[in-house]
Every structure is written in C-alpha cells, then in structure tokens.
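[1] Sequence and computational prediction follow.
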Amino acid sequence: MNSEKTTTLNHNLTIGQRISTRGEDFIVTGTNTNHDGSQLLEAEGISELVKGKRFSFDTNLDTDIKPIDPNFTTLIPDTDSGYRKTKLFLETQIRNSAIFSDKITIATKAAINAAEYQLTPTLKALQLPRPRLLIADGVGLGKTIEVGIFLAEMIKRGKGKRIMVLAPKSILAQFQQELWNRFAIPLVRLDSDGIAKIKSQLPANKNPFEYYDKTIISIDTLKQNAKFRHYLEKSRWDVVVIDECHTVANDRSQKGDLAQFIAKKCESLILTSATPHNGKKENFANLINMIEPTAIPKNGEYDKSHVEPYYVRRFKNDIADETVRANFQERKIVRSSASLSVDENDFLQYQQELKFLAIEKIKEGNEQKSKNDFLFSIGLFKGFMSSPLAALESVKRRLEKVKVKNNSDDSFEDNVEILETLKTKIEKILSAKSDTKYKKLKETLLGLGWSGKKQDDRYVIFAERIKTLEYLRDNLKNDFKITDEAIAYFHGGLSDSEQQNIVEDFGKQDSTVKILLCSDSGSQGVNLHYFCNRMFNYDIPWSLITLEQRNGRIDRYGQKKTPFIHYIIAESDIDGLKTDLHIVDRLTKKEEEVYKTLGDAGSVMKLYDTDKEEKFIEQAFLKQNENFLDSTAKAMVDFDFSTLFNNEDDKTAVLVTDNPYEQPTSIYSSDFKYYEALFEQLDSAKQLQHKEVTVAEDYIEIVNTKDLNQILFDLPPESKPAIGSLYKLSLDKDLVQKSIEDARKKKGAWAEFQVLYDLHPVVRYFMTKLEASVDKDVALVAKSKIFPAQTSWYIFQGQIANNLGQPVLSDFYVVGLNDDGTIHRKTLDLNQFISEFKLSEKLFTETITEEDLANLQSILPDAVEWAHSRMQEEQQLLEGNMETKMATYQTKIESWHAAAIEQLEIDFTDKSLGNYWAKMKDNKQREIETILSSSSQYFQDLTSLQGQPYLKVIAVFYNS
C-alpha cells in the first residue's frame, strides 16, 4: 500500500454517509436529486452541538458539504499522566456509540433486580426486523419494568431518542416516576397541568412533541384535543408505547383510529395489556396489524403461527425462579357472611317476584317487553347488592323520568306503582339502618382494630357505583368519627390530575388517607400495594376479569406483606334470591381457583370482555343456573383465544436465549473507575466549576447549576433538584431502590438517589463534554513500551448504515503497522487489543516527538486503507445476510399480497359492480397495494447497504 495515497471526495452522497458542513458533522438519512443534478439531503447531527437534531441541506446552497474523510485526521500527543485523556476519550466513544446486538446490553444496570422472564419481551422484539411487540403478561407481573428494559436497550442502540408513552390518565405520574427512578428515562408529563405549563412556556404554534423528545400523555387527551392531532401529523418517534392497549383494539372507535395512525408514525412499538383482547377476533387482529401490517391474512383467518412472533404472555405460574416468586406474596381470602335483615329480605322478595314474573312471560313468548322487565329486575338486584343508596338513586331517577313523560304503563320500569313501592322499601332500609352488609364491613373493621387513626393500617374498598362510594364515605366518617383527610375516593369522573394525586398520595407513607374508596376505574394499572395489603370487594362485579384486576391492585410484584382479599357475602333463604346470591359468590370462588391454577381469568368464560361476562351472568340468573361456570360460554364468542395463548408449548414463557447478556468492551476495571477518572479529567481541564462534582466512595454528587438546569430543560420538573442543590447518583442499586422506597414516605417526594449509568441524562452530558474536549477531526496519540518496537496501532470506529440512514453495525478495531507503513498485524478487535496489551493497567507517559508524529501522520492513509478493507469485508458479509432476510421477507409478503387479492375477489364476487361497490373494491385494493408497497420498500431500505462505510480514527498507540 502507498503511504502517499490521498482520497478523492465523492459528492454523490448516499444515505448513511457522514458529512461535514457548517463546522459540524452529520449522517445522511435521506436524499433527493434535483433536476440540475444537485441534491436535497435529510441529515441528523452527530457532533456535539447538533447531536440528535434533524436538518435539511441543499448542495446548491451548502457548497461546503463534504464527506468526512479519516485520512485528514490530525494526530496530536496526549501529555496527561498515564494517558488518562486518551483512555477516557476511547472509553467514552465506546460507551456513547450505538451498539448492535440481539442481547441485553445495559438495562440490567438500571435500578431493578431483573428477573429473566422480564428480559424476554426485549429479547424477542430484537429478533424482529422492527422491534414491535405486544406484552400481554398477567396482572401484577411488572409490565412497566419490561417496558423500561426495552426502552433502555433502544436508547443504547441509538433508536430511542424520541419516545412517546400513551397511558391511562390515572397512572401517568406513576409510569413517569417508575421509568425515571429505575431507568433514568425522562418523560415530560402532558396531563392537564403539564399542558397548562407548556402553554405558558412555549409559543402558541410550537409543537410540544418536537420541543420535548420524550413525553407521556393519555390517549384521551390526544383524542379530545384537535390541535394535538395536527401536532401528531407533523411528528415521528423512534418508539411509541401504548399501555392498556385493549382500549384501542377497535379501529372503528376514535381511540382505535388514533392508535392506528400513531403506529404508522414510529419505528418501534410496544403494546401492553393484561387483557389483550375482548373475544373479538377482528379486534385482536387490529392490535397485531398495528405491530406488523402483513401478519394477519386478509381473510381474517389466523392462528398462533401468524401472531406468536409478536407477543409474550406469562402468568405467575409460568415463573419458575424462586427468587422471583418471593416478590409475590401468597394471598389470603377472608369471606364474611352477612344474613340479610327483615327489611332487606322484604325488598329482595319483591324484586324476586318481579324477576320471576318476567321470566314466566318470557317463557310464554312475550319476549322483548318481558326481557326488558327481567333486565330491570336484575338491575335492581345488582344496584342493591352494591348498596341500598345506589338502588334508591336508580329508582328515583327512573321515577322522575316516568312522571315527566306522564306515561305510566305495564312495563316495570315505567310503572309508577312498582317504582313507588321499591322506593318506599329501600327508604325503610336506609332509615332503619338495617343494611347488614355495611354492618358487617363496620364489624370487620372494628375486629381488625381499625379506627381511622394515624397509626392504623390503610385499606382499599372497591365498589361499582359512585353512589355506593358516597354512601360508604358518609357512613364511615360518621361511625368512626374520622376526618375528610382520612378517607378518599377515586372514580372515572375525576380529572387526570385529581386521579394521579389520589394514587400518589395513597402510595406515600405520610398519607393521611386510611380508606381509599375505589370504583372500577381504579382497577387497571394502578399501584395501591406500597403501604396497603388489605382490600375489600364491597360489591362483587359480574366479571372475573374485573375481579382479577381489582385484586391485582394489592396482590402484585413487590408486595411486601400478605395481601388479604375480603369478600362480604350476603345470605338469604328466599327462593330464587338464594340462587342469585350463590351465582355471585361462585365468581369469587372461581377467581381464586384461577389464581391458583390457570392464571388467566378471561379463559374461564372464554368471553374476554367484561360486558360480555356480565351478560353471561344475566343468563345464569335467567336460567337460575348455579353451575353456569362449569359449562363454557365458548358459543357466545367468535374465536377461542386459548388456541393463541396456550402456554404449554409457548416459548415466551422462557428466555429466548440461554445467554441473554452482551459482554461490554471496556478499558476500566469497573464503571465507577471510569466515572471517577471522567470527573478527575474534566476537573483538571478546568471544565468543571469549583465543587460542581463530588466523587464519594460509592456515589457521585453533581450540583444542578443554572447552565446544567437549562441544558436539561426536558427532564421532568419533579425530578430536578433546585438550582444549587444536588443530583445524587450511585452504582449501588440497593441504595437507589431503598431511596425509591424512602421517597414513598412523603407526598411529592421523588427518589433522592438515581442510578449512575451511561443512560442518565446528567451522566451523558458530562460524557459529551469529555468527547467535545477533543476536536472532531483530531485523534490523540500515546507512546508506550508495552507495544513492540517500531510499531503503531491505529484504533478505528467503523459503522455501516442501511438505506434508512440507520447504523446497522458499529465496530471498534485496531490496525497494527510497522514504522514504514507495512502491515504488522491485520485488524484485531478492540477487546483483544485491550486484553493483549493490558491497557487496563497503568501506563507511563513518555515524550512524543514531532518526528514521531510526522511519521504516524504519513502512514495514516495505509492504516485507513486496511481499516476500510475490513469494513468492506464486514459489509459484504452483512449484505449476504441481509439479502437472505430480504428474500425470505419478500416471499412472505408476496404470499400475503396474493392471498389478499384472492380474498378481495371472493369478497366482491356476489356484489354488483355499481359505483358504490366498485369504489369500495378500489379502496380495499388500494389499501392492499399501499401495505405491500410501503412494507416492501421499508424492508428493502432496512436491508440495503449501499452507502460507504464510515471510519473514524479514535486514537493511536505506538512505540518507536
């Protein structure tokens, strides 16, 4: 090779190429050719001032654009003791570079005790062309942790800069804190308070999704605000997470349509739900199609083979690791019997007479009217079994409507006489205070020694009706003489801020709330287990799914005490009523059976939808069938989902690989040694203010200066210490997790300590500062006798990008040359180089002469050529693998397309091709062709490596 070699700049720029313009470096992510042969370039910044930002350039206007050429790197000597700066710069380049692996690389450094089952979603997603997955684990298994692991790994791969999380409004703050405290992933919360703050801080026309890279918002907020749709249309994300995704499964709903739209605006997509389907085959297909549009055949007929690559679903009984199971406590069920009072029996006797009268008429054939009467009587029963006040409210509302309409007739719900009778009987129960279920609740609380005082335990009480919550609140306050501060109630009518405040307060040790009254709006996703281990189902929902969700609020991963689930079971010997009460009681027993064996409450009735389950229970009342759960409701649903989620041979219950961890490359013996050296270097180079950073034995304190506060403007305000106060970062995960627990002692407090690792925004800031201390076209030189005499060792970073502008390979390796530029050692991996020459050990600084530098500079093009040769070999090998993947995918998508067109012809065979049907067919065909075209183009761009490999000289070691 010729040491006089020079490189000719190529101005026909391609995607993936690195360019320099306006004094900064960029990667080309898109190109268009103008009619005059010039180019329009889409690019993303990669040097310090522009890193991560997106730009557009016109080569007619930006005439200084040129590809970055490693041959023009300037070599300068490192004069620091022990070549600390060279080592740090090299290590920081390694840590800041995107990694490309299908294994776990960094997430286990977060503040979690990662269970292997929690790694599986990420490991499985990384095997897909685009990491997109449904996490459908059962209630309480820690789906938020699994999401955090995935996001951390995407950020490490350079594919998680822009993130949007969609979550129910009640858990926005909870989700936000969990990701910050454990993973240092900063999400700006766009709830009603957050949006109000943004309006006061941002110009009216500023898109908050462009201003903040990482946000969390509820889909209801997006749905209700037309301006947000406008913002969404102009935004793209690296990752979108949709929590409780079953709420968006219906693509004909406003929420579903919005979710389908957002799914097309991101590279990676994570959907989560413990109840991932509602029994409708089409709705579940919609979720899978959000993940992969060609997964489901157009005829709608799919099986496990079509969807298995795109989901994980596990339950407690799938977790074999005993250390993990120790994080779940064995629940205890407490069943209390309440024999109904004379007044209650009187009311329910009348209700039963109405019910049987309706049933008789149904049998006689007068079906519709009698069915309405039956439903009215059952509704009375359900309302009353929630509370007498809830039943009274329903009766009074109906009575008012009937009197306004003035059309009393034979139907029960429009019969003034019946309604007045019902009203009188309920009012008698309330005035006589003969509500035995409430008396049993009060007796149970007294028996537990509870009085609502400061030292007492706190309890959750679930009930369906808001009137029941009000009834309980008023009675408990009166009977236990407790203050307003000791009792709170949560329901869907509260604003997002009110809901979040209640949940946060209840999860704090200093909370004054001793009883939390909850409607079923609080049964999904909300953590209520931190300082509570006792829950009452004051009424029993007619849905096993809802019951399982309720119980999962305190019986979940991380509960430290035995969870006690209380049921108050009404008893009566009245014919019919006794059966109805047994039917309701059977639900509680079946939920417990499922908990101990199957793991999935939805699999019992096979209806997978709370409304359908309630209707099934109504049929049990109609038929007076106490054994309704012994037979399946399968006939009522269009598809048996157990064929998809049977775990007997399901690989998602175990790890995808036996070796899930990627071994890192590092010069330092420990992470702390690196961070210690980093801050020593910045301090000695006068890049830190006086006492800005304090390095202690096991943690680091960093002052939140005005400059740092401004630079980290997009951290959650609650996570930032006041200016002049400290960020406290530690490698001790136990300390950080204790800090998280300590933060639960006081309302409004966030964890004092955060995890010290490369993804923390504060740490990344100082790592970038170290990077910036070496000019972008400079490489540091170190001399040492540990290397063979008359040799030089050039360390390169090489990257290969696809046609989407995404790096698909990043490699650090070393070229060894003799002093005359001939090869001494063909390229070797950096790991091998560090180990062989013991770079982790202390080096001694030696004098580097101008003559030595000149020689190193003169043979640099030879090192570049050898390095480029290695990258071309890797690119060719990668292209071969990519071509195989492309051929496999093309066969799959063409098969999907052919089947879709065939199904289209079948669907329209019997329809006359008038204007309406012709247009309908044309729309369907256009949709198919669009999916084919966009999917084919995407995968072609994903697997095409046409750009030149990127090379950067990081450092040079030598011995003269």
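    Now that the structure is in, tell me what you want to look at. These numbers come from a predicted model, not from an experiment.

[2] can we go C-alpha only for contacts and neighbour counts from here?
    OK.

[3] Residues touching whichever strand or helix holds Arg397, excluding its own?
    Arg397 belongs to helix 388-405 when assigned by DSSP states H and E. With contact meaning CA atoms under 8 Å, 6 or more residues apart in numbering, helix 388-405 is reached by 380, 383-384, 408, 413-416, 419-420, 422-423, 426-427, 429-430, 435, 465-468, 471.

[4] Just the buried positions in that helix, please.
    Neighbour counts using 16 or more other CA atoms under 10 Å place 388-392, 394-395, 398-399, 402 of helix 388-405 among the buried residues.

[5] from those, which is closest to Val695?
    Ala390 (60.9 Å; CA to CA).

[6] I'd guessed Phe672 sits against Ser730; true?
    No. Between Phe672 and Ser730 there is no contact, the gap being 9.1 Å when judged by CA atoms under 8 Å.

[7] who has more neighbours, those two?
    The residue with more neighbours, out of Phe672 and Ser730, is Ser730; 22 against 19, by other CA atoms under 10 Å.

[8] who are the neighbours in contact with that one?
    Taking CA under 8 Å, 6+ apart, one finds 698-700, 736, 753-756 in contact with Ser730.

[9] are any of these buried, and which?
    699-700, 736, 753-756.

[10] Quick check: which element contains the residue nearest to Lys826 when sequence neighbours are not counted?
    Counting by CA to CA, 6 or more residues apart in numbering, Lys826 lies nearest to Val815, which is 6.0 Å off, once chain neighbours are set aside. For Val815, the host element (DSSP H and E) is strand 807-818.

[11] this is the other structure I want to compare:
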Amino acid sequence: MNAPTPEFYPGSLVSARGREWIVLPESSAETLRLRPLGGGEKDESIIFLPLERQPVQPATFPLPLVEQARNHAASQLLMDALQLKLRNGAGPFRSFGNIAVEPRAYQLVPLLMAMKLGTVRLLIADDVGIGKTIEGALIARELLDRGEIQRLTVLCPPHLCEQWQRELAERFHIQSVIVRTSSAARLERDLPPGTSVFDANPFTVVSLDYIKSERRREAFQRFCPEFVIVDEAHTCTQGGQSRQQRYQLLKGLAEDANRHMVLLTATPHSGDEDAFFNLLGLLRPEFTALKDLPPGARMDLRDDLSRHFVQRRRPDIAEWQDTSMFPDRKTAELTYRLTGAWGQLFNDVLDYARELVERAEGRGQREQRMNWWAALALLRCISSSPAAAVNALRTRLEGASEEAGGDELTLDDIEAQAGDRVLDGLDDALSTDDIEPAAQTEDSARLRELIVAAESLAGAANDPKLTKLQDHLVALIKEGFKPVVFCRYIATAHYLAEFLRGKFRDVTIKAVTGELTSGEREAAIEEMSDTEKRILVATDCLSEGINLQHLFSAVVHYDLSWNPTRHEQREGRVDRFGQKEPEVRSTILYGEDNPVDGAVLQVILRKAESIRKELGVLVPMPDNEGKLTQALLNAVLMRKHNAIGNKAQAMFDFGEPAEEIETAWQSVREKAAKNRSIFSQRRLKPEDVLPEWRKSAAVLGGEDDVERFVSRAVAKLGAALEPYKQHHKLYLDHLPATVRERLAADGLTGTLRIDFHQPAAQGAHFIQRTHPLVVALADTLLERALESAAETSDADAVARAGAAFVGNVSLKTTVLLLRLRHQLSVIREAGTRLMLCEETIAIAVSGSASPEVLTPEQTQALLGAEAVRNMPPPVRDLHIKQALQAIPDWQGQLENLAHERAQTLLQDHRRVRDAAEAKGSYQVTASLPVDIMGVYVLVPAEAGA
C-alpha cells in the first residue's frame, strides 16, 4: 500500500467539499478514505485527489460554542454516543469495536493464547455449547483488525456452511461466500484466467467434502488464505478414504509455517491414539512424538503443547462465575411395554427378519448381505413407528438405481445406501439420511400381512410408545418447556406431527425433515418464534448445524440413536451458550421389553453416559467402522429367546458382541483418562484474562452503557422504551424520519422487541454496541451535537456545552470530553500498515489543579449528576465562556496526555500480542491537537445561594 501524504495520515482531520472529515486507513497519496466528523461507517466516502476542484486542506476540530449550551442532562448522552460509535477502539484488543456479540470473559482465553503465538496454531477442544465458533472467529477478527491477515477461510462439513456464513456476517461483520460443488462454478465463471476464487473473495466458507479431492486440494493449497479455521477437526485425521483425504489437505496447509490455523472440535480424542496425535501434529509436527515418549520425557513438549491446546468442560467455566450462561440439564428415562397387538406384530416382524437371514445362508454374498440389511431395516423401523415400518416393508431393496442410470444396485451400492439409512454412521460422518431403509426382498402373502397389521396399529389406541410421548409432552408443556422431539425417519416425524396436532390444539406443531432444504428448515423454525407454545418434531437433519436454544428448552429422544454422539448433538441444540432458560430437559423414550432398545441402551448409551460423567467429556463409541454395532444387532436378531415376553429389558442376553463392546469401551475410557491427565493444561485463569477484558470494556462500553444510552437517546428523539416481559418494546414509528429510514435499510421497521442482555429473550433483538439501532442513534445525536445552535432546538439537541449547580462537587469543576486519535503503525517485512485508533475520555479541572483523567465511573458520576436547581442562562453562559477561555492554558497538558495515552496503547498492543514482535513492530503516534468534544462546568450547589 502506498503511504499517504504526511498531513493526511489516518486520524488526521481534513476539510473537503465544504465539510470536515477524519482520514481513515486504506488512504493513499492520491485517494483519501474519509468519514465525516459526525458521521458513521455508512457515511464514509472516497475522494480521488487529482479530480478535486478545491484542494483538500488540513483542519482542526471546532471548539464548543456558548450557543451550543443545553441542559445538563444532555451532557452524558454525548459521552455515550461517542464511546459507542468507536470501531477502532484504543484498548488492548482491536476487534472489540467490530463485533456484534459481547464475548464472555472465559471465551477470551483462546484469543489471549493465540495472541501469544507468532504464527497462530491452536486446537480449541471445548465442550459442546461453550462457544467454539465465537472463540475461533474472534481470533480471526482480531488478526484482521491488527492488519496481520487480509484473507480468511473456514473449512467445515457441508451441512455447516450456511451456519458459518451467517455467524461470520451477523456476529463479526465478515461477509463471506460459500464454496462447494453447487456454487464453485458460479463463483469462477467471471474470473479472469489464472485468478483463484480465493483471491477474488478474501473471506470464504469451504465444504471439506468439496475441497478434499486431490485435484482441488493441490489448487487450494496454492491459493489458500493465510488464516484457516477448521470446524469438526476430528473428522480430518487419518483413517478411511474420506478422512485420509481431509487429513492430507490439512497436512499440506500446515506445511506453510506462516499460515495461521485454528482447529475446532468437541471430541479431539475418539480412542484412536494415532488419529489424536496426528491432529496435534498439525499444530507442530514434533507433537506427534508425544505418543511414543515415556511420561517422564514428555514434560518440555507438554509445556509447549499447553500453549496450543485448550480443552474445557462445563465445570471448568465455574471459576469464571459465568455458569449462568449455561442451563442445568435434567435427564430422565421413560419406558413403555410392547403389549397386545403391537407386541405381537413386533414378534412377527422379528421372526420374519430372522427367517430372511436364515433363508439366505449358503447362498451368494449379495443375497446374504441384502437379506441381512433388510432384516436390520425392519428392526430399526418397527422400533421407530408403524409408519416407518410400513414404508420399509413396501420399499424393495433389490431394484434400479437412479444414480446408476436404471441399472441394478451393486453390492457396494447396497452396503453404502443401507448402511447410511439403517445405522447412524461414524463419529466423523454421522448419517443425515432420514429416508426409511428398504426392507422388501420378496412379494409374499406373509409380507403383505405384516404391512396390513402395521397400518392398523397407527394411533395412540394401539401404539404404547405414542401414548407415552403424549403424556410426557403434556407434562413438559404444563411446566413451561418447549420440546424438540427427535426421531430417526421422515415417516415417523410426519406420523408424530399429525397425531400431536390433533391432541394439542393450542400448540404450534411442525415437522422438519431432510425433505426440506437447509434454508427451508431455518425458515420453518423461525416461523414458530411468534407462538408461546410450540413442539418441533425433527429428524437428525437438525441435530447438527442449526442452533435451537432461542426457541426450545427440552429434547425428547423418541427414537434411540445407535451412536451416543448423536444423542449429545441433539441435546446440544438446546443446551448451549445463549439458552435463556435456567433448566433444560432431556428424555430418553424406550421399550423396556424391546430387545433392540435394550441392546442400544444397555450396551452403548448408558456406557457412554457413565464415561462422560466420569471424565467430563464425551468419548465417541469405539465401533471399528460400525462392525461392533452390526455384531450386536445380529445377536439381537438371531437369539430366539430375545423375543418379546415377560422378561425385563435388563435380562436380555447379547452374548459375545456385548462383551467385545464393553472391552472396547474400557480401552477407550482408559486412553481418554490418561490423555486428559497428561494434557490437562495450566489453563489461563480469570485473573490472567479479566484485567484485559475490563480495560477493553471501559474503552468501548458494555451492556449497561448500551442500555443507558438507548433509553436516553430514544427519549431525546421522541420515543420511549416500553417494559415488556423482562425486556422492552420500541415503537420505531415514533422516531424521526431520518432515523426510521436508516433502520428500514437494515430491515428494522414497526415495533421492535429489544433486550440489552444476552442471551436475549425469545423473539427479541440483542442490542449491543454495533447493532444498527445503536449506530443510527449515536450517529444522529452526534450529527445534531455538531450542528449550529440555529439548526436545533434545546429539546432535541445533545449538549456540547453546559453548566449546572450540582451537589456532588465542593469546588467549581470543569469537565472536558475529549476524543483522542492515534496512528498505529504495524511494521512488517511486507511493508508498513497504518491504522486508526480512537478513544473517548473525560478530564476534570477543579479549582487551580491540573487536569485529571476521570475513570468511567467518575465520568458517569459527574456528567450523570442531577442539577440541584436551575441556573439562569446569563450565569450559565458566563461559566462556559470562562472555561473556553482557559482551554489555551491547558493545551500543553492535553497534548502531554495524548502522548501518554499513545504510549499506553503501544504497551497494550505489545503486551497482548508480544509474539508478533518477532515478525515486526508497532509504533503509535498521537494525532494533535486533541478534539475537545464537550465542555461542562459543575458548580457547587451552595454557590450563589
């Protein structure tokens, strides 16, 4: 970037086109990027100097005028507007002025860890729902705002692309494009030859499945941005072909020693030691050696690893006294018995499935596997619902494949399709296929009898599982919970939704399945936000990628998942950062005399839960690519004494497969426990983080500052906040037309429900400092403050000057509201990048003392003080004139203050990002003269009495 001419550095004031502007970064010798003195980001302009009719001249900020005096109550409003407008704040973190989320203090730990690394290589393995997306994106935003990176890519599973794009845009003001099979050709269509989509689009969200192929992988590695976030990083370790391709992709990216990489996963260790240490090797190759070193020889490497690896469970957050951000999760199990006609049908289906397998013995492998999958499909669907069972019985497994052009399905086709629809997939690739698996391999009278019997059992009268669900939902809704009912198949979801609509007349009920696109699913869910009572019935298409905590507070597992990770994902949709309710519920529904449920619950789910409670983290099932689950279900199928009867579920005999799974669970538990002990890091403690957090919050303003400002600002502009259910309503039509127009451009019209504290109330906007409402109010008030007295009335103006009799000072005290501008130079091998830093502070002069910088609390106490009695305008004007006349005498002290604050800013940057000093350096220069935004004189109440 060309350096701008000396008088036009970022932060300089210039006069152009009849008004004053602040010069912004990205200006050059011929082009100036400018922001009007009283304007915001949307008012920025670019001026091409050679074409300007009048030369651009240096300018100074005008002092307040006596004519701009207003009542004292309007003084703090200007302070708040200035503070909340800051985007290039002068605190230790550059990014905090540019994000639309107020991170919790514990979420700053990964950011501080990253700032201590020259090249950021971090594995964030926090528990489900703690906020890994925020933690990873915050690091990216900080490096962007420090000028250390210009491009960013997120690599994630395809079903998470839209969520990442939305999070980056809404929370971090990073506008990205999605790169995957359906969008890549469109993005590349208009590019010049030799130009990469990653050069043309600096911010991208890329599907791992799209980019992992060898051809695309090599091209991506050449053009890959300098900062990479990898979500679900545990799916990118060595293993099957898909995992191997992903691993090779990341390994190639990691070979560039200057590339920043942040890996995110809630399950870093799946019991596969090689996979785990290969993941650590992406941070630094030498970390793979930890696997083979004896414990005593690991200390130095362990210490190094602790700088790159952070893993925290929910209990670890307790020391931050921030556990209110997470609800209590109460779990329960509900049982039903397969009695009467339903029990008879279950036994008949079980017998028929067993016969299918026995009949194929001794025949070709294709027929054996086809019959086995058909039998397993019957077990899965009959355990789900009559509707799923009917669809499975009616769908022929041996048939034509549309993908194969009408040819007969091959054995590999059968294995892939049936496996995806019957089983739940592996932890690195959980199945999202919710179509009922095919189970028909013949057309026989026996089969038709089973279909007729299944059809006749639909409804609560004959379906004990459905009856139990209805009773449980009645109880949940009565207690105020809003449940999500998860089931395995589309037919079951519609079966449940149709039945529940007939029973819950005053409750909004929707079914969301894989039949809908990702956008349609989100729209269907958001449509439920206006209803007080709601039940969502969903397949596992919603167990990943869509967060439901703002609308729902309970999960019911109507169908047991055969993979415990899926259960945790379902519950994690509502039990996560941002859940407003103090308690969430999770209920498992199972048949106590159903051998399929018995096997899954007894051998898989309960064991997983016991390990999770012991270690505090979820450990994925050690399933050997699904072989153990298949062996377990084969035992259920082929043991005739597992039929429905009077035996309790705990009495079922699952034989050798259950023993093998128990052995595998024990092994993975021991490995996970050992590694948690070995790699338990010396975590950053609250006392290491909170000072930096408080310093940034003081510069930029927090939730309380935003609430105070908005409340006063809308009142000043003719509207008011109306209390409503623990939050507020704001009627935007009461605001001035200019404000309404700005808000309408951001899609905000009519009545706005707003909440100043997160998590926001259901249906309310969380109003933080970068929300369009705050921006519009701050810009409007500052513009009015800078207008001449003739252009504004006393009622709607913000005070740049004032004087009042108050009771909280003993000496006449002058408060100056200052805006300080600094040029931050980041010097690297590639050149020097200039940035603008701004801060708003207040100083006080009492009697003949020197100016003293006020803390935010002191500023609020002085500017927020109530006037004790009216001050006659002539007296007020006299006090203001005397203060303005004294300013030249204070000018030297104000400049010294600006230099001191510049050095403080430099120390902040060096302290937080000390690792970057090895690759360059920082310089901070104060932009003079200091802008005096407001002058306020506080006179002791007894004076002139």
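    Perfect, thanks for sending it. What you see is a predicted model; the values in this text were computed from it and never measured.

[12] Could you get me the TM-score between them?
    Once superposed, chain against chain, the TM-score is 0.63 (TM-score structural alignment, normalised by the length of structure 2); 793 aligned residues with a CA RMSD of 6.5 Å.

[13] about what we covered before: so which of the buried ones among the contacts of Ser730 of structure 1 sit within strands?
    699-700, 753-755 (DSSP state E).

[14] just to revisit the earlier point, as JSON lines, the contacts of Ser730 of structure 1 with distance to Glu676 of structure 1 would be great.
    Formatted as JSON lines, the contacts of Ser730 of structure 1 follow (distance: CA to CA, whole Å):
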{"residue": "Asp698", "distance to Glu676 of structure 1": "10"}
{"residue": "Tyr699", "distance to Glu676 of structure 1": "10"}
{"residue": "Ile700", "distance to Glu676 of structure 1": "9"}
{"residue": "Val736", "distance to Glu676 of structure 1": "19"}
{"residue": "Phe753", "distance to Glu676 of structure 1": "18"}
{"residue": "Gln754", "distance to Glu676 of structure 1": "17"}
{"residue": "Val755", "distance to Glu676 of structure 1": "15"}
{"residue": "Leu756", "distance to Glu676 of structure 1": "12"}
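
[15] Arg22 of structure 1: which of the residues you listed is nearest?
    For those, the nearest to Arg22 of structure 1 is Leu756 (34.9 Å; CA to CA).

[16] Name all residues that make contact with the closest one.
    Going by CA under 8 Å, 6+ apart, Leu756 of structure 1 touches 699, 729-731, 763.

[17] now do 6 Å
    Leu756 of structure 1 is in contact with 729-731, counting by CA atoms under 6 Å, 6 or more residues apart in numbering.

[18] Cross those residues against strands and list the overlap.
    Counting by DSSP E, the contacts of Leu756 of structure 1 place 729-730 in strands.

[19] out of the contacts of Leu756 of structure 1, which one sits closest to Ile65 of structure 1?
    Closest to Ile65 of structure 1, out of all of the contacts of Leu756 of structure 1 and judged by CA to CA, is Leu729, at 41.1 Å.

[20] That closest one contacts Gln754, correct?
    Yes. Contact criterion CA atoms under 6 Å: Leu729 of structure 1 and Gln754 qualify, at 4.8 Å.

[21] and Leu409 of structure 2, how many neighbours does it have?
    Neighbours of Leu409 of structure 2 under the rule other CA under 10 Å: 18.

[22] again with Ala745 of structure 2
    With other CA under 10 Å as criterion, Ala745 of structure 2 counts 10.

[23] swap in Glu609 of structure 2?
    Counted with other CA under 10 Å, Glu609 of structure 2 comes out at 17.

[24] ok now do the counterpart of it in structure 1, which residues does it touch?
    Matched by TM-score structural alignment, Glu609 of structure 2 corresponds to Glu592 in structure 1. By CA under 6 Å, 6+ apart, the contact list for Glu592 of structure 1 is empty.

[25] Ala429 of structure 2: neighbouring residues, count only.
    When neighbours are defined as other CA under 10 Å, Ala429 of structure 2 has 13 of them.

[26] Okay, it and His234 of structure 2: tell me how far apart.
    10 Å (CA to CA, to the nearest Å).

[27] could you give the angle of the host helix or strand of Glu851 of structure 1 to strand 807-818?
    When elements are assigned from DSSP H and E, Glu851 of structure 1 belongs to helix 850-858. Interaxial angle of helix 850-858 of structure 1 relative to strand 807-818 (axes from the mean of the first three to the mean of the last three CA atoms, to 10 degrees): 130 degrees.

[28] and whatever residue of structure 2 lines up with Ile429 of structure 1, how many neighbours?
    Aligned counterpart of Ile429 of structure 1 in structure 2: Leu450 (TM-score structural alignment). If you count neighbours by other CA under 10 Å, Leu450 of structure 2 ends up with 19.

[29] what do you get for Asp908 of structure 2?
    18.

[30] which residues touch it?
    Pro92.

[31] That one is in what secondary structure piece?
    helix 873-912.

[32] Flag every buried residue along that helix.
    876-877, 879-880, 883-884, 894-895, 897-899, 901-910, 912.

[33] packing partners for whichever helix or strand comes after that helix?
    Using DSSP H and E, the helix or strand that follows helix 873-912 of structure 2 towards the C-terminus is strand 920-940. Applying 3 or more CA pairs under 6 Å, 6 or more residues apart in numbering; DSSP states H and E, we find strand 920-940 of structure 2 packed against strand 801-806, strand 813-828, helix 873-912.

[34] ok, now how distant is Asp811 of structure 1 from Asn803 of structure 1?
    From Asp811 of structure 1 to Asn803 of structure 1 the distance is 19 Å (CA to CA).

[35] ditto for Arg473 of structure 1
    Taken as CA to CA, the span from Arg473 of structure 1 to Asn803 of structure 1 is 62 Å.

[36] quick one: which of these two has more around it?
    Comparing Arg473 of structure 1 with Asn803 by other CA under 10 Å, the one with more neighbours is Asn803, at 24 against 19.

[37] before we move on, back to that, distance from the chain centre to the helix or strand following the helix holding Arg397 of structure 1, please.
    Downstream of helix 388-405 of structure 1, the first helix or strand assigned by DSSP H and E is helix 416-432. Relative to the centre of its chain, helix 416-432 of structure 1 is centred 50 Å away, using CA atoms, centre = their mean, to the nearest Å.

[38] same check, this time on stretch 364-376 of structure 1
    Counting by CA atoms, centre = their mean, stretch 364-376 of structure 1 comes out at 46 Å from the chain centroid.

[39] mind listing what's buried in that stretch?
    Here stretch 364-376 of structure 1 shows 367, 370-376 as buried, counting by 16+ other CA under 10 Å.

[40] Check what contacts it and list those residues.
    Contacts of stretch 364-376 of structure 1 (CA under 6 Å, 6+ apart): 355, 358, 361-362, 412.
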